[in-house]
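Colleague: generate a structure from the sequence data that follows.
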Amino acid sequence: MKTNNDTISPGRFQAALLIILLSWCSSAYSSEGFNFYVQSAMRAATIEDKIANLTKALELCGPEHGKALKARILYNRGSAYVKKKFYQQAYDDFSRALELEPGFAKAYNNRGIVAQILTSTDHAINDYSIAIYLKYDFYEAYYNRGIAYSGQGLYLRAIDDYSRAIAFNPSYANAYNNRGVAYLKLRENDRAIFDFNKAIDLDPRDAAFYNNRGVALSRISQFTSAIDDFSKAISLNPANHVLYSNRGVAYHRNHEYTAAARDYSQSLRINPQDDEAYRNRQFALQSAKIPSSPLESIPKPNPLYRQYAEASYVQGTAYLEKGYYDLAIMEYNRALAADPGFESAYSKRAIAYAEKGNFTSAIEDYSFALRINTDNADIFYNRGVAYFNQKLYAQAAEDFSSSVKINPRHAMSFNNRGSAYFNTGSVQRAIDDYSRALSIWPDYSMAYSNRGIAHYFAGEYTKALTDLSESIRLDPGDFISFHNRGIVRYIRGEYKEAMDDFSASLKANPAYSYSAAWRLLVAAAISKAEYENTVKITAPWYSAPSPYWAHTVVRYLLGKVTEAELAAIAQKGVDAETVGKQVSESNFYVGMNRLLVVKDSARGNEYLKKCINKDLNFFYPNVVASYELTRDKGTTR
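Modeller: Okay, here's the model as predicted:
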C-alpha cells in the first residue's frame, strides 16, 4: 500500500514561448514572398504548416533582413518543433538563433527546456541562469530552473526559484503548485498545503493541484479531506489512473477497504500495468475479507523491469555502504518505480532514511516490506529500532517481540526489547530480556552494559558492578560503561576506584563532560589535594564557554559559572523535557558541590531534595541524591 505516496504530479515544464514578432518584417526591406510566408506561418492551422512556412521564410531571409529578424524566425520554428516533440531540431534552431543574437533571453529559456527534455539538466540550468542574467524579472526562467533543481533533488534551491517566480508573477499557479511539491519532498506538509491552496485559488480547474493537496493531507492523516480532493481531481480528469490509485490509498488508510479496492480496480482498468495498484488491491481485499474475483485478474508488468530494478538496487546499496544516503534513496526510488514489489529495496531505503534521522519514512518503508514478507525477523527488528528512536516504546517492544517469535535466537531483539521495557518502567522485564540476549550471545557487551544500568536503578549495586565490569572487559573503549561503573563505585564508597573509572572514561572520550564533572566531585570526596590537582588538569579543557549543557556544568564546578548563571542556562533547553532534566541536574550538581567541595551539608541537601524529579523515569541524579539524603549521617567520606 502506498503510504509513502510517490505519485505526486511532477513539476510541469513552462510551455515554449511561441511569439512571432512581425514588427521586424517591415516592407521597407522585405520581399513580398518573405512577408507572405511569415504571415502564413502566423495564420497556420497546424504545427506542420507553421514549420513549413517558417522554413520557406528562412530560405528567403537574406542579409538585408538583419540577424535579429532571422534569429526570431529560428526561435519561432524551434518553438514549433517543441510542440511536435522534435527536440533535437528545436535545440538546433534555438542555438542558431543565439549565435545570431547572443542577448536573446527567451531563446536561452526555451533551449534550456529542450536540453532538460534531452536529459542534459546541467546544461538546462546554465541556459536558464543566462536567461535570468539577461532579464532579471524573467519569472518563467526562474520557474523552469526550479523544475531542473527539483529533478536533481535540490529542493531548497528549487523552492528559492519558485519563490522568485511568484514574486515577479503573484498569479503564477503552477509555481505555487511546484513549490508545494518541493515542500512535500522535504516533508514540510503544512507549507505544501498552503501552496496547493493558493494554486487552487488561482486555477480551480487543474486536477493536479487537487491531487497534490490530497497527497499532503494524507500525509497528516486527514484522509476524509484527502478523499474529497482526489474525488475533485477525478471529476476534472477521469482518465488519470494515478488519481484513482491515490484515492484508493486514502480510503485504505482510513480503513474503508471496499472503497479502496474499487478505486484500485478502476486504476487497473485504465492502466493494467500499475503493479502497485494490483498489490494494494490484494491487501485491501484481504482486509475487507472479500475474495478476489477471477474477473479482477490483471497482468503484472513485464518481468524485464526487474533487471532495471536490480541494477538500481545494487547501485543504491553501494551508495548506502559509503554513507551517501541521498544518492542511495534516489537509486532505491528508481528500483521501486521499476518493481514496486521489491521488498529488499524498501528495507534498504528505510535504512537510508533512518541514517538521515527520518524515522517516519523509515517506518513506512519497513511496513511496506513487511506487507510483502511478513516472516522477516530483521525487518521487524529494524522497524522496532525506528520506533524506539521516536520514543514509541510500546510499538518498538511489539516489533522486537515479533522478531524473536520468528527467530528465537535474535539476541539484538531481546536486548532492544529490554531497553523498550526499561524506558516504560518495567525494570525486571528489561533485566530478563538482557539475560536472554546474553544466553544467546555471551560476549554481547552492550547487553551487559544495559543490564548493569538496570541493576543500578533497581538498587542492586553489586550486580550492576559485575555487569558493567564485564562490559568493559569485552569492550575496553566503552566510555559510558566506565562512567556508569564510576557512579556505582561512588555509591559503594569506593572513591579511588571511581576516580580511576571517570579518568578511564575521559581517556576513551575526552569530550565526555559528565565524566569530567564526576571526577571533580569524587576528587573532592577523596581529599583537598586530590581535588586541587583534578581542577588543575581539568581547567584547560574548559577555559571557554560552550553551548553544550554538560560543558557548562563542568565550568560551574570549576568556578567559572555562578549558581545563578547555571540555573538560568538550565532554563534554555530545546523542549520541556530537556529543560526539566537540566533544571534537575543544575540542582544536583550545585547540591553535590556544596556537599563535597564547600562542605555545606545543610544547603547541599536542600538542593539535592529539589533535584529529585519524579516525572523523569530512571534519571541517575534521583538515585544518587536519594542515596546522599538517606545515607548514615555518621559515615565519613
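Colleague: contacts, neighbours, all on C-alpha from now
Modeller: Will do.
Colleague: which residues in the stretch 51-200 of the chain form helices?
Modeller: Counting by DSSP state H, counting those that start in this stretch, the stretch 51-200 of the chain has helices at residues 67-84, 87-100, 105-117, 121-134, 139-151, 155-168, 173-185, 189-202.
Colleague: got the buried residues for the fourth one?
Modeller: Within helix 121-134, the residues scored as buried using 16 or more other Cα atoms under 10 Å are 121, 123, 124, 125, 127, 128, 129, 130, 131, 132, 134.
Colleague: turn those into CSV, including distance to residue 183.
Modeller: Formatted as CSV, those follow (distance: Cα to Cα, whole Å):
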residue, distance to residue 183
121, 21
123, 25
124, 22
125, 20
127, 25
128, 22
129, 23
130, 26
131, 26
132, 24
134, 29
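Colleague: pick out whichever of these sits closest to residue 214.
Modeller: residue 121 (29.3 Å; Cα to Cα).
Colleague: residue contacts, the closest one?
Modeller: By Cα atoms under 8 Å, 6 or more residues apart in numbering, residue 121 lies in contact with 115, 148.
Colleague: hmm, back to that, so can I have TSV of the helices of the stretch 51-200 of the chain showing distance to residue 389?
Modeller: TSV is the format used below for the helices of the stretch 51-200 of the chain (distance: least, Cα to Cα, whole Å):
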stretch	distance to residue 389
helix 67-84	50
helix 87-100	49
helix 105-117	40
helix 121-134	38
helix 139-151	30
helix 155-168	26
helix 173-185	22
helix 189-202	22
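Colleague: let's see this one next, to set against the first:
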Amino acid sequence: MMEDANTRAEKAAERGEAHRLAGRNEAAVKAFTRAITIVPGYPFALGSRGQALWAMGDLDAPLADFDRAIELDPRLGWVHLERGRLLTGAGRDQEALADYDQAIELEPDHAPSFLDRALLHRFAGRLEDALADLDSAAELESRLPYVFGERGEVKRRLKRYEEALADLTLAIDLDPDSSDFYLERAWVRHELEQSEEALADVNVALAARPDDSDGLELRGILHRLAGRTVEAVADLDRAIELNPGALLAITVRGGALLALRRPDAAYADFSRAIELGLDDADTWVGRGRAALDRHMLEDALAAAEAALEREPDLDDALLLRGAANEKLGRYPEAARDLKRFSLVAPDIFLSWVAEVSEGDSDLGHAMGESLKTAMAETLTDAARDLVAGAEAQTVNTADFAEVGAILRVGDTDDAAVVETRLARDPGDAFALALRAVLDRSAGRRDTALADLDAIVRADPAAEWATALRRTMDPGDPGGADRLTGLGLPPTIEAICVLAMTGGVDLVRTALPDGTWILSDMLENPPIPPPA
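Modeller: As a prediction, this is how the structure comes out:
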C-alpha cells in the first residue's frame, strides 16, 4: 500500500530532526528539504530546516524559513523563539523582543523563552526586567543550572551580592564543571571582600580555561589588593594581551606599575584607558600621578584639572593638583588645594598626614611647606583686619575663628605649651616671641626683652622681632602697639606685629616647620568653620 504525501513528508522530517539533533546539519537540511518538496506548506519542516541552516552559519535562508513557517502557522511558539534568537544575533533587538513576547504568550510554561528574553533585557541594561524573567524561568525549571548562573550575574549587577552568591552556588552544585559559574562567583566574592574565597574560585575557573582574559583580570585585581604587585602585573599583562581593550585590567595595571615605580609604563596605561573611553576622574588622577613621577609637572596639573572637572571635590585630585603646584613653585595655589583637601575629606587627610609625618617623604615635606604658606596668608589677612578694627575701636577677636579652626592658635597661649615647643626646638623664634609677650603681660619686661634679643642675635634680619620689641615701650608709631592694651591673646598680638611689619612672607618665616603644622593637625583634626 502506497503511503500518502503527508506520511512521507513526516518521515522525511523525522529523519531530518534526527540528523539535526546529532549535529549532522547538512544531512538534516536535505531531509527537511525533501519533506518540504513533498508538502510545500509544512511548517515544522520549514522551522526545523531554519534551525539547521542557522547552525551552519547562514542567516538569510533560515530567517526566510522561519518567516514562512510563522506565516503558515502563527501559533508555533518554538519558531517565534528561534527567530527571536536569530534576530538577537543580528542586532535586531526590538523585533527579537516581539518574537520572545509572542513565544511566551503562546507557550507560557516554556522556560527557555523566559531565559532568552532575560538575556536580551540584560544586554540592554534592563536588569529588573531580566530578573523577573529569570525568576519565572527558575520556577519552571528548578534544575536548570544556567538559569541560576544567569540570575546570579544579574543580581551581582544589581549589587544584591548575598543573593547572587546563593544563586551561583546553586548553579555550581547543579553543574560543577562550569568554569563560568566559578568565575562569576569569584566576582561576587570580590565584591563581598571575601578575597581568599574569590581567589580559590578564580583559580578553579582558570584551571579549566587558562587563557580566559576575564579570569586573569580578576586574579590580577585580587593579587593587587593583597599586595602581590608583581603577580598582579603578570596576570594583567596576559589579560591585556588576550584582550587589548580590557579597560579595567589596563587601569589596575597602571596603578600596580606606579607602585612598582615604573611611571613611564603606568602613564602609558592610563593614557591608553582614556583613549579607549574611560574618561573618569580616577583615571585622570592615575595619569597625573604617573606624570608627576616623570616630572611632567604641567601634564600632571592638567590631569588634576581634568579630574576636578569631573568630580570637583575628589580628594585625590586635590592632593595631586596641590603637589603639582608646589613643584611648580605655585605655593599659594598648592596651599589652597591642601586646605580644601583637609576640609572635604578630613579622615583621609589625617591618614595622609600620618603617613608623610612618619617617613621622610618629599611630598609630605612639600605639602607641609604649602600648608605653612596657607597658614601665613590666612593669619596675615585676619591680623590686618584686627589691627584695622583696633584703630577704629571695633576689635573683634572672633575674626580669628577660621584661623583657630585650621591651626589651633589658642593652644600656644598657654605657657606650658610654649615651653614644650621650645623644648622641641630652643631656636623656635615664634615660640620665643610668644613667651616674650606672656612675660611682658606678667610684668617680666627684662625677660621678655631677652627672648626678643635672642631672636635678633640668631637672625639679624628679623625686623619683626625688633618691631615686637618696640611694643614693649609706649609710643611706637608702627600701629601694632595699639593692640598692647587690649588684652589680646599673645599669639594674636605677635601675629599682628608680624603682619603689619612684613606681611605674608614675614609671618611665614616665624611659623613652625610645615611638618610640625601637619603633626599638629593630626593631633587636632581640622573642623570646617561654621557657615
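Colleague: all helices of the stretch 251-400 of structure 2, in order?
Modeller: For the stretch 251-400 of structure 2, the helices defined by DSSP H, counting those that start in this stretch cover 263-275, 281-293, 297-310, 315-327, 331-344, 346-358, 362-391.
Colleague: compute the inter-axis angle for the second one and helix 297-310.
Modeller: Right, helix 281-293 of structure 2. 170 degrees (axes from the mean of the first three to the mean of the last three Cα atoms, to 10 degrees).
Colleague: ok, longest helix in structure 1?
Modeller: What stands out as the longest helix in structure 1, according to DSSP state H, is helix 576-596.
Colleague: for it, name the packing helices and strands.
Modeller: Where contact means 3 or more Cα pairs under 8 Å, 6 or more residues apart in numbering; DSSP states H and E, helix 576-596 of structure 1 is packed against helix 513-526, helix 549-557, helix 563-570, helix 601-611, helix 620-630.
Colleague: so where in structure 2 does the second one end up aligned?
Modeller: Right, the one you point to is helix 549-557 of structure 1. Counting by TM-score structural alignment, helix 549-557 of structure 1 pairs with no residue of structure 2.
Colleague: quick revisit: can I get the helices and strands packed on helix 576-596 of structure 1 in JSON lines with distance to residue 206 of structure 1 and mean neighbour count?
Modeller: Formatted as JSON lines, these follow (distance: least, Cα to Cα, whole Å; neighbours: other Cα atoms under 10 Å):
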{"stretch": "helix 513-526", "distance to residue 206 of structure 1": "58", "mean neighbour count": "24"}
{"stretch": "helix 549-557", "distance to residue 206 of structure 1": "52", "mean neighbour count": "22"}
{"stretch": "helix 563-570", "distance to residue 206 of structure 1": "52", "mean neighbour count": "16"}
{"stretch": "helix 601-611", "distance to residue 206 of structure 1": "60", "mean neighbour count": "19"}
{"stretch": "helix 620-630", "distance to residue 206 of structure 1": "58", "mean neighbour count": "16"}
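Colleague: residue 89 of structure 1 is nearest to which of the ones you listed?
Modeller: Distance to residue 89 of structure 1, taken as Cα to Cα, is lowest for helix 549-557 among those, at 63.8 Å.
Colleague: mind checking how far the closest one is from the chain centre?
Modeller: Here helix 549-557 of structure 1 is found 33 Å from its chain centre; the criterion is Cα atoms, centre = their mean, to the nearest Å.
Colleague: which elements pack onto it?
Modeller: Judged by 3+ Cα pairs under 8 Å, 6+ apart, helix 549-557 of structure 1 is in contact with helix 513-526, helix 563-570, helix 576-596.
Colleague: let's have the ones you listed in a markdown table, adding distance to residue 367 of structure 1.
Modeller: Below are those laid out as a markdown table (distance: least, Cα to Cα, whole Å):
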| stretch | distance to residue 367 of structure 1 |
| --- | --- |
| helix 513-526 | 39 |
| helix 563-570 | 40 |
| helix 576-596 | 30 |
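Colleague: residue 253 of structure 1: which of these is closest?
Modeller: Closest to residue 253 of structure 1 of these, according to Cα to Cα: helix 576-596, at 32.0 Å.
Colleague: quick one on the thing from earlier: out of the helices and strands packed on helix 549-557 of structure 1, which is closest to residue 190 of structure 1?
Modeller: helix 576-596 (23.4 Å).
Colleague: what's that closest one aligned against in structure 2?
Modeller: Using TM-score structural alignment, helix 576-596 of structure 1 lines up with nothing in structure 2.
Colleague: hmm, back to that, any chance of the helices and strands packed on helix 576-596 of structure 1 in a markdown table, plus distance to residue 448 of structure 1?
Modeller: A markdown table is the format used below for these (distance: least, Cα to Cα, whole Å):
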| stretch | distance to residue 448 of structure 1 |
| --- | --- |
| helix 513-526 | 20 |
| helix 549-557 | 26 |
| helix 563-570 | 33 |
| helix 601-611 | 29 |
| helix 620-630 | 18 |
